[in-house]
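Engineer: Pasting the sequence and the predicted model now:
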Amino acid sequence: MPIFTAGDGTRLAYHVRGEGEPLVVLPGGPMRASAYLGGLGGLDAHRRLVLLDLRGTGESAVPADPATYRCDRLVDDVEALRVHLGLDRTDLLAHSAGGSLAVLYAARHPERVGRLALITATPWALGMPATAGHRLTAARLRRDEPWFPAAFPAYEAWLAGSGDFDDVFLPFFYGRWDDTARAHAAGEEEQVNEEACDLYGSTGAYDPPATRAALARLTAPVLVLAGELDGGPAPDLARRAADAFPAAELAVQPGAGHYPWLDDPEWFAGRVGEFLTRPAQRPPRPAVRTPS
């Protein structure tokens, strides 16, 4: 297991899967160990995945200062990993809450990003949170599922703040509530650093106007991928987030929830792999004027 040292001396770990050009992968949660990402549905057949365990998660050390769990301060860890890997520019993939970290990295270091893939990423860093309304609209799409009658009232109460989180509504986060999804969901509790989770988006983490302005300098291609059945972000919110980037495309995976590589691995790996391996487009040549 490779180790590198962050600027404040915290020892950070990452895990490597697959062969080929490196793709730095930032997990969500927030602050969930990267193990839940696996091989991203076979994406490791296209690229060498460099799965970062954020500080205080997985195999990475707990920092001396808990304030460094804040999303904007984690940008320095991503940059330290790029330097450690010896990359002039890095391709980035981020899932869920990790998307805000990737966006802040791209805003601060636009010249260091080759390509950026945001997978079901709630765009907190852009000042665009997923609302209860988004989530309930997506949840109602599942009304024909056998678990829906028991799950929906508990989900609605939780989103309204009148009920606690309940495992009964976990199916809303997956496009297919099968044995694979159940096993994946069961691993979350031991993979998330709850203290770090609470601090990730704490006061000062995000400055959406400044981030939007900085992203104007980003020339890297961006893929924003949403799940058709996901409420956080719903496809419409993902579409609006894509508009914040100079060169972004939106993909909506049919029948997918918040973990699209589990719902249809072949579709996911094919679509994301195509984006990551597509030849870079050269800027158009200026027109040549001929004397009249």
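Structural biologist: On my side now, so go ahead. Numbering: from 1, shown residues only.
Engineer: Only C-alpha atoms from now on, for both contacts and neighbour counts.
Structural biologist: Fine.
Engineer: How about the contacts made by the residue nearest the centre of the chain?
Structural biologist: By CA atoms, centre = their mean, the chain has its centre lying nearest to residue 95, at 1.9 Å. Residues near residue 95 by CA atoms under 8 Å, 6 or more residues apart in numbering: 26, 27, 28, 118, 119, 120, 121.
Engineer: what's the closest of the residues you listed to residue 201?
Structural biologist: Among those, residue 28 lies closest to residue 201 (CA to CA), at 12.1 Å.
Engineer: In contact with the spatially closest residue to residue 131 that is not a sequence neighbour, which residues?
Structural biologist: Spatially, and ignoring its direct neighbours in sequence, residue 131 is nearest to residue 232 (7.8 Å; CA to CA, 6 or more residues apart in numbering). By CA under 8 Å, 6+ apart, the contact set of residue 232 is 120, 121, 122, 130, 131, 134, 135, 258.
Engineer: second one coming, line it up with the first:
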Amino acid sequence: MHSTFTTPDGLKLAYDIHGTGKPVLCLAGLTRNMDDFDPIVAGFSDRAMIIRLDSRGRGASDYDPSPQNYTIPQEAADAIALLDHLGIDRTAIIGTSRGGLIAMVLAATAKHRLSGVLLNDIGPELDPAGLGHIMEYLGRPCAYKSYQDAADKLPKAMGAQFQNVSRAQWMTYAQRLWHEGPDGLQLRYDPKLRDAVQAQSALAESPDLWPLFHALNDLPLAALRGANSNLLTPECWRKMRNLRPDMISAEVPDRGHVPFLDEPESQNVIKRFMAYIT
């Protein structure tokens, strides 16, 4: 059962906490929610306080009546508001995709609040092919009629990036991403996220994100890359590792954007990261 807190601009955002010890805040991707971090709760709540947040407009959190507020800086401010609500001075962050971008922004703007960062299939360069793929489905109604239908069809739809995935894993994937309704599967996020992303993309050229990556200097850092990722390129991955040779890292075979976090490679990196942070 999740809890809620109220942001300074009046939205109720959902979060939950499992375990005790050093805090680890889990931030999900653009259209995702706290359920993506079930493997973190299952594997690591015996050694850390696992905090999971549904960003505004996602999961069980309120939708923003002003979609222009669906921005990374605003979502970073929401993460700080949650820490303040909980009375937590510093936390590590496990950030998947957009959640990792939020973590990098926080490293640049509120580094004193961070004890380390783990980036899940995200870096300071975003492959246009991957961004284009995201826009193909962002805010669009789900085409699957049921979880069973999704589990049957997802291997064909996503199999180029995600191989050796069992039907049970596809079922879990579907249950994390969609609600099952009388008319088929429903989005678990505000479809107006699409309007927000399109509006922001039209305003300016893509910013240089490398300064945000450099802001992670002097923080414990870990990273995962799906070996078949269409968002985090091999070239960007190599540059990240060259710039931070101390970065705990692994490529996850048979996974694209993003690894599920239950893979042995993912679990090993998370374990090492947990031991590294203070």
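Structural biologist: All right, it came through fine. These figures come from a predicted structure and were not determined experimentally.
Engineer: What segments of the stretch 51-200 of the second structure are helices?
Structural biologist: Remark: helices assigned in the stretch 51-200 of the second structure by DSSP state H, counting those that start in this stretch are 72-86, 98-109, 128-137, 147-158, 167-177, 193-203.
Engineer: Can you spell out which helices and strands pack onto the fifth one?
Structural biologist: So the one you mean is helix 167-177 of the second structure. Helices and strands touching helix 167-177 of the second structure, by 3 or more CA pairs under 8 Å, 6 or more residues apart in numbering; DSSP states H and E, are helix 147-158.
Engineer: What is the end-to-end distance of stretch 160-167 of the first structure?
Structural biologist: Chord length of stretch 160-167 of the first structure, first to last residue, is 17 Å (CA to CA, to the nearest Å).
Engineer: again with stretch 23-34 of the first structure
Structural biologist: Counting by CA to CA, the terminal residues of stretch 23-34 of the first structure are separated by 14 Å.
Engineer: coming back round to it: how about the helices of the stretch 51-200 of the second structure, which one is nearest residue 64 of the second structure?
Structural biologist: Using CA to CA, those put helix 193-203 closest to residue 64 of the second structure, at 9.7 Å.
Engineer: circling back to that earlier point, out of the contacts of residue 232 of the first structure, which are shared with the second structure?
Structural biologist: Shared with the second structure under both residues aligned by TM-score structural alignment, their matches' CA atoms under 8 Å, the contacts from the contacts of residue 232 of the first structure are 120, 121, 130, 131, 134, 135, 258.
Engineer: Quick one: neighbours of the third one, just the number.
Structural biologist: Per other CA atoms under 10 Å, the neighbour tally for residue 130 of the first structure reads 18.
Engineer: before we move on, what about the fourth one?
Structural biologist: Applying the criterion other CA under 10 Å, we find 14 residues in the vicinity of residue 131 of the first structure.
Engineer: Quick check: it vs residue 251 of the first structure, distance?
Structural biologist: Separation of residue 131 of the first structure from residue 251 of the first structure (CA to CA) stands at 21 Å.
Engineer: Kindly report the same for the first one.
Structural biologist: Between residue 120 of the first structure and residue 251 of the first structure the distance, using CA to CA, works out to 10 Å.
Engineer: Residue 257 of the first structure: what secondary structure?
Structural biologist: State at residue 257 of the first structure, reduced to three classes by DSSP: H, G, I helix; E, B strand; the rest coil: coil.
Engineer: The one 10 residues further on too?
Structural biologist: What three-state DSSP gives for residue 267 of the first structure is helix.
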